[in-house]
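J.: fold the stuff below for me.
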Amino acid sequence: MRIGIIGIGGVGGYFGGKLARAYGQAGPHEIIFVVRGEHLKEIQKNGLQLFTREGDYIARPTIATDNSKKARIFDLVFFCVKSYSLESSAREFSANINKNTVVIPLLNGVNSAQRLRAVLPKANIISGSVYIISSIEKPGVVRQKDGACRLMFGTDDESAQKYKYIFDILLQAKIDAKLTNKISEVLWMKYLLMCPVGSLTSATGKTYGAIMDDPILRQKLKGMMQEVFAVARARKVLLPKDAVDKTLQLAGSFGHDSKTSMQLDREKGRQTEIDALTAYLCQTGKEFGIPTPLHDEIYTQLK
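T.: The predicted structure is shown next:
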């Protein structure tokens, strides 16, 4: 199979790096990194250097390119770009994707698959989600800092089983993967964490640990999670009754100095994923008549 990873940042670098280490230079699959600029040059010259909790290594893909013609047709492709780049990336590489290509977005947010279907109507698009804190340290280098390092993907019915071959490919690359027939629940459970935490860390400039240590901010975080829970229920996504308490506990398990990707982007003056996180929650709440005052307040501050 020809497996493409579009976007070799923290997510694409970690999971794509594992695929490249397993298959990039030998084996039944070709691993194609789609990456730009100095990061591309370093990877082409020296490979992708990864620092992870499992160990440090250099991953060499079969091909690293920013050229859609060189990438050719993908059998499987993971979109690992920032949310605001999803549609433009999909259009740029639409010629590399046909009706037989399985497309799995691994972005923050809950509606990436729907957005991709609007751009790639002929592709076989299913949803995916990852739990990881990692980032580009410098061109050619990705460092994993925290998180479960888990990749989950699938559908909302028994059709998920036809993608077991992808699960096997990931497993053989030593990726902690799970194939599920309840992917909407998976997406919203992550969103229950990432939307409130990403929004609140960005608005306050505080780390995971600093927020959990502050009783007022911790209570505000819980209230924001309750807003997400209510919107999910309105969308007919029934999360477990104890989802908020468990997610709040999960937020406390991250390293004290850990920061969200949205927070890091804001600190560095880069475009953020506010539209896929905070804004989407506010808009969907309005659509379904669910009040989201805590998110509304932060969205007004951040936009």
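
J.: hey, let's count contacts and neighbours off CA atoms from now on
T.: Fine.

J.: how about the helices in the stretch 201-303 of the chain?
T.: Counting by DSSP state H, counting those that start in this stretch, the stretch 201-303 of the chain has helices at residues 208-213, 215-234, 243-251, 261-267, 280-288, 293-302.

J.: and this one, so I can compare the two:
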Amino acid sequence: MRVCVVGCGAVGSLFAANLATLDDVEVWAYDLSEPHVAAIAAHGLRLVGSGEVTGHPNATSDPAAIPPCDFGIVATKAMHAASAIAATAHVFSEGGAVATVMNGVGNEETLAEHVERVIRGTTFPAGKVLEPGVVQWDVKGETTFGPFEPRPLELEAIEPLADACTRSGMPASAVADARPPQWRKVIFNAATNPIGALTGLTHGRVCERPDLRALVSGLVDEGTSVSTAQGIVLDADPEELIDHAARPDVAYGHRASMLQDVEARRMTEIDYLNGGIARFGRELGVPTPLHDAVTALIKGVEASWQ
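T.: This next block holds a predicted model:
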């Protein structure tokens, strides 16, 4: 099996490094960061923290160098997905199937504009790039893959990717309906990431404050209403997951990806998280005033950098 990981920031690197430890999987890591690619080519891709792994994927910034692949895992920021898949679509033109593990909603539709076979994916592991070729693995978790409904693949076509991820140390499952875990994560992220980004607080410290925890619950309620309006039954209660993650032995000190983006003055994924929930809400007639407000606040922070 040959797998191409498109975008080797923190999450993409977790997949690329782990999959590259398997003897029966050839991994290609595509990223635009030349220092990151050079470090991986020279020394391998090293994970530290919750998992100590060094994998040796083929790393490149040249999409023309990537051979045809059986599977793709797109792990860029959501706003970069269109350009990333446009550059690499030829890699999957011979029947390859491409999964998204990006934050937010609407990513499958972006991939489907460029490739025929799309897999709906959601992943919970998280981390951050420490230096070129080295990634800190902050949070472990499971990944779910399933059909993308407009052009659904058979589960048998998805299971080899889930099996490879699991054997590599990234537990994954192939399911008939991948929307419940996807919306569970979207609701989780949209309720916590922007609050951390606006306050500078880690996940655990946000949850310690009753005022902020109440705001988080309000965002969860709105997101759950939007998912319910689509006929989606969540596979777990986001409130319980938020409190679980706040434990010292789980993700108390984790700085959400949106906080990392704000600190680095990078554009955030707000349009695909809170903005995405609000967009679905408008289409379904479900009010989302808190998500609208949070979206406006984060966009205001981004505007302040200009």
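
J.: superposed, what's their TM-score?
T.: The TM-score (TM-score structural alignment, normalised by the length of the first structure) is 0.91; 293 aligned residues with a CA RMSD of 1.8 Å.

J.: coming back round to it: can I get the helices of the stretch 201-303 of the first structure in JSON lines including distance to residue 42 of the first structure and mean neighbour count?
T.: Putting these into JSON lines (distance: least, CA to CA, whole Å; neighbours: other CA atoms under 10 Å) gives the following:
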{"stretch": "helix 208-213", "distance to residue 42 of the first structure": "32", "mean neighbour count": "19"}
{"stretch": "helix 215-234", "distance to residue 42 of the first structure": "40", "mean neighbour count": "19"}
{"stretch": "helix 243-251", "distance to residue 42 of the first structure": "34", "mean neighbour count": "16"}
{"stretch": "helix 261-267", "distance to residue 42 of the first structure": "22", "mean neighbour count": "19"}
{"stretch": "helix 280-288", "distance to residue 42 of the first structure": "36", "mean neighbour count": "18"}
{"stretch": "helix 293-302", "distance to residue 42 of the first structure": "34", "mean neighbour count": "16"}
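
J.: closest to residue 48 of the first structure out of these?
T.: Set against residue 48 of the first structure and scored by CA to CA, the helices of the stretch 201-303 of the first structure come closest in helix 261-267, at 20.5 Å.

J.: before we move on, back to that, which among the helices of the stretch 201-303 of the first structure is found nearest to residue 4 of the first structure?
T.: Going by CA to CA, the one of those nearest residue 4 of the first structure is helix 261-267, 22.9 Å.

J.: what span of the second structure lines up against the closest one?
T.: Across the second structure, the stretch matching helix 261-267 of the first structure (TM-score structural alignment) is residues 257-263.

J.: mean per-residue distance, the matching stretch versus the first structure.
T.: By mean CA distance after the TM-score superposition for the first structure, the fitted stretch 257-263 of the second structure averages 0.8 Å away from its aligned residues in the first structure.

J.: run through who's touching that stretch.
T.: 193, 194, 196, 197, 198, 200, 267, 268, 269, 301, 302 (CA atoms under 8 Å, 6 or more residues apart in numbering).

J.: repeat that for stretch 157-169 of the second structure.
T.: Contacts of stretch 157-169 of the second structure (CA under 8 Å, 6+ apart): 15, 18-22, 25, 71, 119, 144-147, 171-174.

J.: what are the buried residues along it?
T.: By neighbour count on 16 or more other CA atoms under 10 Å, the buried set for stretch 157-169 of the second structure is 158, 159, 160, 161, 162, 164, 165, 166, 168, 169.

J.: so what's the residue nearest the centre of the first structure up against?
T.: Central residue of the first structure (CA atoms, centre = their mean): residue 107, 3.1 Å from the mean position. Under the criterion of CA under 8 Å, 6+ apart, the contact partners of residue 107 of the first structure comprise 79, 80, 81, 82, 83, 128, 129, 130.
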